[in-house]
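In: Structure of the sequence below:
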Amino acid sequence: MADLAAAWTAIEHAPQATLAALFAAEPDRLSRFVVEESGIRFDFSKTHLDAGLTSSFVALANAAGLERARDALFAGEAVNVTEGRAAEHSAERGQGAPDSVAHARGFHARMRALIDAIEADALGPIRHVLHVGIGGSALGPDLMIDALGRDAGRYDVAIVSNVDGAAMEAVFRRFDPAATLLVVASKTFSTTETMLNAESALTWMAESGVDDPYGQVIALTANPDKAVEWGVDETRVLPFSESVGGRYSLWSSIGFPIALALGWDEFENLLEGAAAMDRHFRFTPLERNAPVLAAFVDLYYAVVRRAETRAVFAYDERLRLLPSYLQQLEMESNGKGVTVDGVPVDRPTAPITWGGVGSDCQHAVFQLLHQGTHLVPVEFVAAIEPGDALDDAHHRTLLINAFAQGAALMTGKANDDPARAYPGDRPSTTILLDSVDPVRLGGLIAFYEHRVFTNATILGINPFDQFGVELGKEIARSIESDGTDRFDPSTRALIARAFA
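Out: You can find the predicted model right below:
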């Protein structure tokens, strides 16, 4: 405990040089703060980390037991202490306890066999896939299919998470019910929004003349008995382990629509890209470890500089859903107020993650980033290889804009007119992929997972539970079942006005 306090003291009292001064003082800065791994370049050089701070953060990580916690994660130990179970998403890509890896491979084999059957028209001439889920059961598949499946030409896949009926109706207008596969993704197979959407899809299919709607249903769940009870044939239930959390689940059977949309070989490439990042995280020294360095950056700005938000801008249309995916991964994982021991944390935890797509955001929110009063660490994510066949000027302009924004945030520009002055010394990280393909994207998402875990371990919090989402659900159920008498006047009035 004393080592932990001493490390935090060293970090919080470290000199705060400007970015320009750091580059001037450290000729080897790029070699120290740029990491190349599996076709991804992680550039942390435009952050305020320096050699001394990095050493202090390594000491902090050692005092917090990061390497021991990392070993426990991959060994399948009960790192999710509040729920008493392991967190074995890495076993889904072959990195974990041998029994868990074998178990995951068995589930993957079952998934592949079902995909082979669908491709052979065993369920009829399927052309459309309607995937209903919410949270981690939707965000991961949506990101991957949008990023990688645009030109796959295999199936037309729609991911619906919103319980708003307008979202379902938009799909009904596009799809042929006789050629639609309904995929119901729910870890418990009891999620209110998902099951309501699934029931509406079945009604649509039946009212459209489909003789056996349940014959076109696939269930993705850690509770297979519940899916069978609901009406799905056991042969079309794809289970996954209870130890795989929802927001970490795209590597499991929840990735079924990804594998169907991209093809099995590409899904395996996605898994291997993530596995390569797992190996990097497991075996690379902390001071050269990309997820660990990223966590050091996060902790420095959240704890020392008191930055309350972190902005992520994808300078690639294919990655437009990345900020939304990261919002859940980071804020649901580390948006905690107590430690694993149940005592209040004494430092800020997860910052608010937000962002968008470049270069659109340059003409919207970048005014605040350059001249506003908030310190906002920025992350740029881009790819060297374009995703289009148009004139090279399109992609060249896109990348130049991304690089220029990072340079401008750092250097700033003096001006006698204060309204035209840029203070500079504003931090950014750039993540540059060789290409947006399954291997690199798998590695990128695994990088973010391990970054979250590193942050949580150093802060002493549990990134694998999410009790904070339960209270609103509980109150929603009670409004339906118990009436409104026990609620505040505002809530009662809103209910009365809406349902009068």
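
In: Please make it C-alpha for all contacts and neighbour counts, starting now.
Out: Noted.

In: Count the neighbours of His280 for me.
Out: As a burial measure, His280 scores 19 neighbours (other CA atoms under 10 Å).

In: tell me how far stretch 433-450 is from the chain's mean position?
Out: 11 Å (CA atoms, centre = their mean, to the nearest Å).

In: scratch that, stretch 396-414 is what I was asking about
Out: 26 Å.

In: So which residues make contact with that stretch?
Out: Stretch 396-414 is contacted from outside by 19-20, 46, 315-316, 358-359, 369-370, 380, 382, 384, 420-430, using CA atoms under 8 Å, 6 or more residues apart in numbering.

In: likewise stretch 439-450?
Out: 38-40, 248, 269-278, 281, 290-292, 326, 329, 433-434.

In: Just the buried residues of the contacts of stretch 396-414.
Out: In terms of neighbour count (16 or more other CA atoms under 10 Å), the buried residues within these are 19, 46, 315-316, 358-359, 369-370, 380, 382, 422-430.

In: To check against the first, give me the structure of this:
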Amino acid sequence: MTQLTASPAWQALQLQAQRIGDQHMRDWFAQQPERAGRYSLSDCGITLDYSKNRINDAVLESLFALAKQQQVTSKRDAMFAGQVVNHTEGRAVLHTALRDFSGDSIWVNDSDVTPEIKATQVRIKAFVEAIHNGTHKGYTGKPIKQVVSIGIGGSFLGPKIMSEALKPYWQQGLNVHFVANVDGCHIQDVLAGLDHEETLVVMSSKSFSTQETLQNTLTAKDWFLRSGGTQQDIAKHFVAVSSNVKAATEFGIAEDNIFPMWDWVGGRYSLWSAIGLPIALRLGYEHYEALLKGAYEMDCHFKTAPLEQNMPVIMALLGVWYTNFFGAQSHVLLPYYHYLRGFPAYVQQLDMESNGKSVAAEKETVDYATGPVIWGSEGTNGQHSFHQLIHQGQVLIPADFMLPLKVPNQDATHHAMLASNCFGQTQALMQGKTYEEAYAELEDKGLSEEKRVSLATHKTMPGNKPSNTLLFEQLDPRTLGSLVALYEHKVFVQGAIWNINSFDQWGVELGKVLGNQVLDKIQNADAALDLDGSTNALIERFRNAQ
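Out: This is a model prediction of the structure:
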């Protein structure tokens, strides 16, 4: 056993899981009319109803004891204080500093980072306003009407999904396109419909050498030059978010149009940095700043609320409860709002890249599950496909349902139907349908007794399937900022409990290194095929097809 699984708090939770055993949430709701109010809380524009979970006061008490045993609060405070919590890379983790509106100094390696953060935000605001008011023009004097944002991972998902989610707040007259995949079909399709004289390319890569991002940017540069632009004109049409100023200027980007990145900001947390420039271009700086302020409000809640009233802590502990004590291997996110449809993909990277680990901080191989598989889709589409597995499958899949109470320019009937499906699904997952209920429904249907019994058996649903419901007054930029920060902190708390480093990603790095080795052998026909037999055969097959 590892230190964690042998600990008193872990052992107590195993006993709690045995005690609630076959107890059913349906009965709990019947016995406790106040249950929904007891297990819900609101802050930062978000209401979390976690009453449809397989928990009671004793379970929660044991879960909070686990959080205290694992020193969640001291680990949280160390992160906010700029201490080196990413110990494998020797780095602080301070994406929260990028959205800090307290006015306090934030120190990293004896240096206050707030002046540079604020200066960068001033530059972003000025650049965005210059694009919107037409002061920044293309080389032929035309205003910029199209933006191509090129990145990968967090520098792609963050800007793209936040921009999609806030479509009602888009600036008119400026379109933003997002490209990540190195598959040339995507960048070529995007560029084919654009006028190079009215297009701005935003290249986001800390090193200015990320393979996919650099290749797509080189393709965009070639398109720009072939369309009539010159190397000198690139300065008006290309900007970069990068630490590598030398490489960016050699590419042709004006130094004034290179926005910084910092080692203490991981890619999946980078939308709060200048990586968020495409969001600001899409929404306008005022709405982008509101996004930052919403995240800051959730930071304050996370730092100050008691564990028992702390939204990220509660959601994290519920995830640990199902992952480690009920064998759940995945967690589904179900936004009942079309513009939020990309959010499961965003959280997928955030969670799985952060907590998909098997080594604890003490270099001990873990003997417990860490990050679950994160997946999902928008409601109501999923109800007509994968919800079947959640309702009647043999695997336990906890779910997060999300719904804004008000949406801009929405037909009342559509929104009422959307809400009724959202609430109905959580109710169905919780209460299920007994055999007796299914059997009674089939009365007077003209069925034989044998057929009635058989059909009732198939229509029975066990229920007792856990879910959270997150309601927003409306999904404005401020609330979205809080929502993203909520999931960031949830992931952090789970990593703290599992005693893993949530801020490195060595599995990602390995694939990049090996991919570059394979690329060299693909492009160099004389290179020896000295890899494993399968990879050698695949390379040879690809070479012969060219």
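
In: so what number do they get for TM-score?
Out: After superposition, the two chains reach a TM-score (TM-score structural alignment, normalised by the length of structure 1) of 0.96; 499 aligned residues with a CA RMSD of 1.7 Å.

In: And Asn92 of structure 1, what's its match in structure 2?
Out: One correction, residue 92 of structure 1 is Glu, not Asn. Counting by TM-score structural alignment, Glu92 of structure 1 corresponds to Leu98 in structure 2.

In: no, scratch that, I was asking about Thr430 of structure 1
Out: Using TM-score structural alignment, the equivalent of Thr430 of structure 1 in structure 2 is Thr469.

In: Once you drop chain neighbours, what's closest to that match?
Out: With sequence-adjacent residues excluded and distances taken as CA to CA, 6 or more residues apart in numbering, Thr469 of structure 2 is closest to Phe401, at 4.7 Å.

In: The match of Thr430 of structure 1: what's it in contact with?
Out: By CA under 8 Å, 6+ apart, the neighbours of Thr469 of structure 2 are 47-50, 400-403, 426.

In: Now, the residues you listed that are in strands?
Out: Counting by DSSP state E, the part of the contacts of Thr469 of structure 2 found in strands is 47-49, 400-403.

In: nearest to Gly173 of structure 2, of the residues you listed?
Out: Gly173 of structure 2 lies nearest to Leu403 out of these, by CA to CA, at 29.2 Å.

In: export the contacts of Thr469 of structure 2 to a markdown table and tack on distance to Gly252 of structure 2?
Out: Below are these laid out as a markdown table (distance: CA to CA, whole Å):
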| residue | distance to Gly252 of structure 2 |
| --- | --- |
| Thr47 | 48 |
| Leu48 | 49 |
| Asp49 | 52 |
| Tyr50 | 53 |
| Asp400 | 46 |
| Phe401 | 46 |
| Met402 | 44 |
| Leu403 | 45 |
| Thr426 | 54 |
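
In: Show me what the residue nearest to Thr469 of structure 2 aligns to in structure 1.
Out: Counting by TM-score structural alignment, Phe401 of structure 2 lines up with Phe380 in structure 1.

In: got a list of what its match touches?
Out: Phe380 of structure 1 neighbours (CA under 8 Å, 6+ apart): 312-315, 402, 406, 428-431.

In: returning to what we had before: got a PyMOL select line for the buried ones in the contacts of stretch 439-450 of structure 1?
Out: This is the PyMOL syntax for the buried subset of these, where burial follows 16+ other CA under 10 Å:
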select buried, resi 38+39+40+248+269+270+271+272+273+274+275+276+277+278+281+290+291+292+326+329+433+434
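
In: What about the contacts of stretch 439-450 of structure 1, which are in helices?
Out: 269-278, 281, 290-292, 326 (DSSP state H).

In: Name the pair among those residues with the greatest separation in space.
Out: Those two in these that are separated most widely, counting by CA to CA, are Asn269 and Val292, at 24.0 Å.

In: ok, Leu214 of structure 2 touching Phe208?
Out: Yes. Using CA atoms under 8 Å, Leu214 of structure 2 is in contact with Phe208, at 6.7 Å.

In: what's the overlap in contacts for the two?
Out: With CA under 8 Å, 6+ apart, Leu214 of structure 2 and Phe208 have no common neighbours.

In: one step back: just the buried subset of the contacts of Thr469 of structure 2, please.
Out: 47-50, 400-403, 426.
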